[in-house]
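In: Predicted model and sequence below, questions to follow.
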Amino acid sequence: MMSETALRDLNLLPMSERKNETASKEFITKSYVEPTDENIGGKQRNTAVSLVEPPVNGKEVAHCGAEVVIAEVEYIESDKLDDLKDVDKSLKVLVAGLESKDWVLLCETLNNVRRFSIYCKEALEDILEHVISLVVKALKNPRSAVCKTAIMTSSDIFKAFGNNIVDALDPLLVVLLLKSSQDKRFVCEAAEKALINLTISVSPVLLLPKVQPYLKNRNPRIRAKASMCVSRIVPRLGAEGIRDYGIDKLIQIASSQLSDQLPESRESARALLLELQIAYEKSPVSAPEQDMLSDEPKLLPWQQFCESNLPKISAQAVLRVTSVAREGVGSGL
């Protein structure tokens, strides 16, 4: 075990002496070497290589033989990333860096992918699909530092390339949905932010069919995150776009989530239903339908629509949600 004196000496080192000259300025590496071999019964025991991840965001501790190394990664927001100093040189080593088993180099290269996306995305166009596949691999890395940096990279790729990433989106989307539903809070938050950027950056008409299958995923957490995505995507269609996509299809999607296991799914379904109701009532087909119903028992157009497109129990649940919301608006709640 490292002595208190050694720890104190390490912490007193000037920051300039702790920097690893081979890494980018986003990475600070502190190291201390202490013998770990012990004599037991006259025989020497060699410590096996092991990796321990402490509960501090962005830090990794590696015990390798006689050396203990602590590497700390700083997560830099997109607007704080500086431009690449040498675009051509960085591009030549980009793929190799993304394939590296050196996790510090991998994080540094992921940040370079972010820089390319922000400052010179044209340089990535020819290798974008391959880069995305390597980012997906990094997302699955067990190291939280690598995982979060890859998530931030995904977010910047979404903002930079928009609809151009749709064909390569499926493996990226499923991992982000999974990461956004896991227990490590700082990873979850980063994944949720990336999904928000995805829903903002990609055309809703293209994105909705990609997200929709995950509403039926076996994992209730993935279903919940997919529901949240859908509730953000649909309003971007606008009333006319919702009608063109099919309000009947969308109301079936929303009603199926009303009874889902997690509250996030149910809340997202309620929000989506309100959007659909507003879009339906703005639809020019509502007025003729009202006239057609004049000789029959008085039914609200929305009520008629729900009952004609959903099973009775589902229609009742939808109407209960939308009527309560309307009463709340009417009463100023």
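Out: Thanks, I have the structure now. Numbering: from 1, shown residues only.
In: going forward, measure contacts between C-alpha atoms and count neighbours the same way
Out: OK.
In: Excluding covalently adjacent residues, which one is nearest to residue 277?
Out: Spatial nearest neighbour of residue 277, chain neighbours left out: residue 302 (6.9 Å); criterion: Cα to Cα, 6 or more residues apart in numbering.
In: what's the neighbour count on that neighbour?
Out: As a burial measure, residue 302 scores 17 neighbours (other Cα atoms under 10 Å).
In: What helix or strand is it located in?
Out: helix 301-309 (DSSP states H and E).
In: after that helix comes which helix or strand?
Out: Using DSSP H and E, the next helix or strand after helix 301-309 towards the C-terminus is helix 312-330.
In: Could you check the angle that following helix makes with helix 301-309?
Out: Counting by axes from the mean of the first three to the mean of the last three Cα atoms, to 10 degrees, helix 312-330 points 160 degrees away from the direction of helix 301-309.
In: starting at the chain centroid, how far to helix 312-330?
Out: Between the centre of helix 312-330 and the centre of its host chain there is 31 Å, according to Cα atoms, centre = their mean, to the nearest Å.
In: cool, and stretch 216-234?
Out: Stretch 216-234 sits 12 Å away from the centroid of its parent chain (Cα atoms, centre = their mean).
In: Give me the contacts around that stretch.
Out: Residues from elsewhere that reach stretch 216-234 (Cα atoms under 8 Å, 6 or more residues apart in numbering): 177-178, 180-181, 195-196, 199-200, 204, 207-208, 211-212, 214-215, 242, 257, 260-265, 268-269, 271-272, 275.
In: Check which residues of that stretch are buried.
Out: By neighbour count on 16 or more other Cα atoms under 10 Å, the buried set for stretch 216-234 is 216, 220-234.
In: Presented hereafter is structure B, for comparison with structure A:
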Amino acid sequence: MALRPLDNALPITPERPKKQTKVAISVQKQSDAGVNDENRAPFPPTSADATIDYISSENLKALPDPDISIQSLVDGLESKDWLKVCDSLNNARRGKVMLILLESTTSDAFDQLLLQLLLKASQDKKFVCEEAEKALKAMVGSMAPLSLLHKLQAYVSHANLRIRAKAAISMSHCASKMGLEAMEEFGLVPLIQLASDSLNDKLPEAREAARSMVTSIYAKLTEKEEEKQEAWQTFCQSNLPAIHAQSVIKVVSSQ
């Protein structure tokens, strides 16, 4: 028997679509910034001081009063706040600051500044390291190489390997700027001995800097010599231990 449709059956209505759940993300008000809530993660600082832009040396404007900057330069470099360190490194590359540095190469403040730049150039933080290296290059470019070389020679035997390497690099830059007269004023024998010491250093960058320094000394020393190799060998063998002399001679002969 066929089933009859039920007249009293309720009509089937289509199911209403479910509403999407709205997730409200509350933004912390300025007045709530200092509220201590153990159930709320702290918001990151939004200060613009959290970033620092690199400014190339040619775009750095001279400071109106560089004396003030020099007084606080070492303190800034010694700071644990890397933003202050970078700001001090920027100041170390400014023109007027370099002019004052030229006049203070005999002061204890300059010795402290040089040490801090070498320390910062030896750090693991890439940005700080690069800025310190640029400041050292600016120093070499602005100062008489002879004066700076006298300051740098103390760091060739420093206990810190990286400081030794950074000092060797700056010394090689100084040597490349010197003529024979300036080298003789410093002392050709002490100069080749410094290069020889760095040539046997553990770090490759120190050894590379030493090779560059040896090349500069060779070029100036033998500039007017007809028998360049013979004059060079005689000079090295007369002023260095045999094993060191052989290493220094090999630098030139292998080029």
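Out: Here it is on my side, so go on. Keep in mind that this is a model prediction, so the values were computed, not measured.
In: So after superposing, what's the score?
Out: Once superposed, the chains reach a TM-score of 0.78 (TM-score structural alignment, normalised by the length of structure 2), with 226 aligned residues with a Cα RMSD of 3.0 Å.
In: Specify, as a residue range, where the helix holding residue 302 of structure 1 falls in structure 2.
Out: Mapped onto structure 2 using TM-score structural alignment, helix 301-309 of structure 1 covers residues 231-239.
In: what's the average distance of the matching stretch to structure 1?
Out: Stretch 231-239 of structure 2, aligned to structure 1 and superposed, deviates on average by 0.5 Å (mean Cα distance after the TM-score superposition for structure 1).
In: any idea what residue 232 of structure 1 aligns with in structure 2?
Out: Using TM-score structural alignment as the criterion, residue 232 of structure 1 maps onto residue 173 of structure 2.
In: how many other residues sit next to residue 27 of structure 1?
Out: Here the number of neighbours of residue 27 of structure 1 (other Cα under 10 Å) works out to 21.
In: Then the one 3 residues further on?
Out: One way to gauge burial is a neighbour count; for residue 30 of structure 1, by other Cα under 10 Å, it gives 18.
In: That one falls within a helix, correct?
Out: No - with DSSP: H, G, I helix; E, B strand; the rest coil as the criterion, residue 30 of structure 1 is strand rather than part of a helix.
In: Verify the stated contact: it with residue 71.
Out: Yes - with contact defined as Cα atoms under 8 Å, residue 30 of structure 1 reaches residue 71; the gap is 6.2 Å.
In: Which ones among the contacts of stretch 216-234 of structure 1 lie within strands?
Out: Using DSSP state E, no member of the contacts of stretch 216-234 of structure 1 falls within strands.
In: buried subset of those residues?
Out: Among those, the ones that count as buried by 16+ other Cα under 10 Å are 177-178, 180-181, 195-196, 199-200, 204, 207-208, 211-212, 214-215, 242, 257, 260, 264-265, 268-269, 271-272, 275.
In: Residue 76 of structure 2 maps to what in structure 1?
Out: So, by TM-score structural alignment, residue 76 of structure 2 is matched to residue 138.
In: Tally up the residues packed near the aligned residue in structure 2 for residue 69 of structure 1, please.
Out: Aligned counterpart of residue 69 of structure 1 in structure 2: residue 45 (TM-score structural alignment). Residue 45 of structure 2 has 9 neighbours, counted by other Cα under 10 Å.
In: Kindly report the same for residue 117 of structure 1.
Out: Counted with other Cα under 10 Å, the neighbours of residue 117 of structure 1 add up to 23.
In: how about it, what does it touch?
Out: 124, 156, 157, 160, 161.
In: Most neighbours among these, which one?
Out: Using other Cα under 10 Å as the neighbour test, the contacts of residue 117 of structure 1 are led by residue 157, with 26 neighbours.
In: That residue against residue 114, yeah?
Out: Yes - counting by Cα under 8 Å, residue 114 is a contact partner of residue 157 of structure 1 at 7.0 Å.
In: Which parts of the stretch 1-150 of structure 2 are helices?
Out: 66-78, 82-92, 95-103, 108-121, 126-142, 145-152 (DSSP state H, counting those that start in this stretch).
In: Tell me which of those helices is the most buried.
Out: Greatest average neighbour count among the helices of the stretch 1-150 of structure 2 goes to helix 82-92 (a mean of 21), per mean count of other Cα atoms under 10 Å.
In: for that one, packing partners?
Out: Helix 82-92 of structure 2 sits against helix 66-78, helix 126-142, with contacts defined as 3 or more Cα pairs under 8 Å, 6 or more residues apart in numbering; DSSP states H and E.
In: What residues does the residue nearest in space to the middle of structure 1 make contact with?
Out: The residue lying closest to the centre of structure 1 (Cα atoms, centre = their mean) is residue 191, at 2.6 Å. If you count contacts by Cα under 8 Å, 6+ apart, residue 191 of structure 1 has them with 148, 151, 152, 176, 177, 179, 180.
In: 10 Å instead?
Out: 147-148, 150-152, 154-155, 175-182, 185, 197 (Cα atoms under 10 Å, 6 or more residues apart in numbering).
In: corresponding residue for it in structure 2?
Out: Counting by TM-score structural alignment, residue 191 of structure 1 lines up with residue 132 in structure 2.
In: Skipping adjacent residues, who's closest to its match in space?
Out: Nearest to residue 132 of structure 2 is residue 121, by Cα to Cα, 6+ apart, at 4.9 Å.
In: what's near enough to touch that neighbour?
Out: Shown in contact with residue 121 of structure 2 (Cα under 10 Å, 6+ apart): 115, 127-136, 162-163, 165-167.
In: what does it align to in structure 1?
Out: Aligned counterpart of residue 121 of structure 2 in structure 1: residue 180 (TM-score structural alignment).
In: ok, now residue 146 of structure 2?
Out: Counting by TM-score structural alignment, residue 146 of structure 2 corresponds to residue 205 in structure 1.
In: So its match is in contact with residue 245, correct?
Out: Yes - the criterion here is Cα atoms under 10 Å, and residue 205 of structure 1 meets it with residue 245 at 7.9 Å.
In: which neighbours do the two share?
Out: Both residue 205 of structure 1 and residue 245 are in contact with 234, 237, where contact means Cα under 10 Å, 6+ apart.
In: measure the counterpart of residue 197 of structure 2 in structure 1 to residue 144 of structure 1 for me?
Out: When structure 1 is aligned by TM-score structural alignment, the residue opposite residue 197 of structure 2 is residue 256. Look at residue 256 of structure 1 and residue 144 of structure 1: by Cα to Cα, to the nearest Å, they are 34 Å apart.
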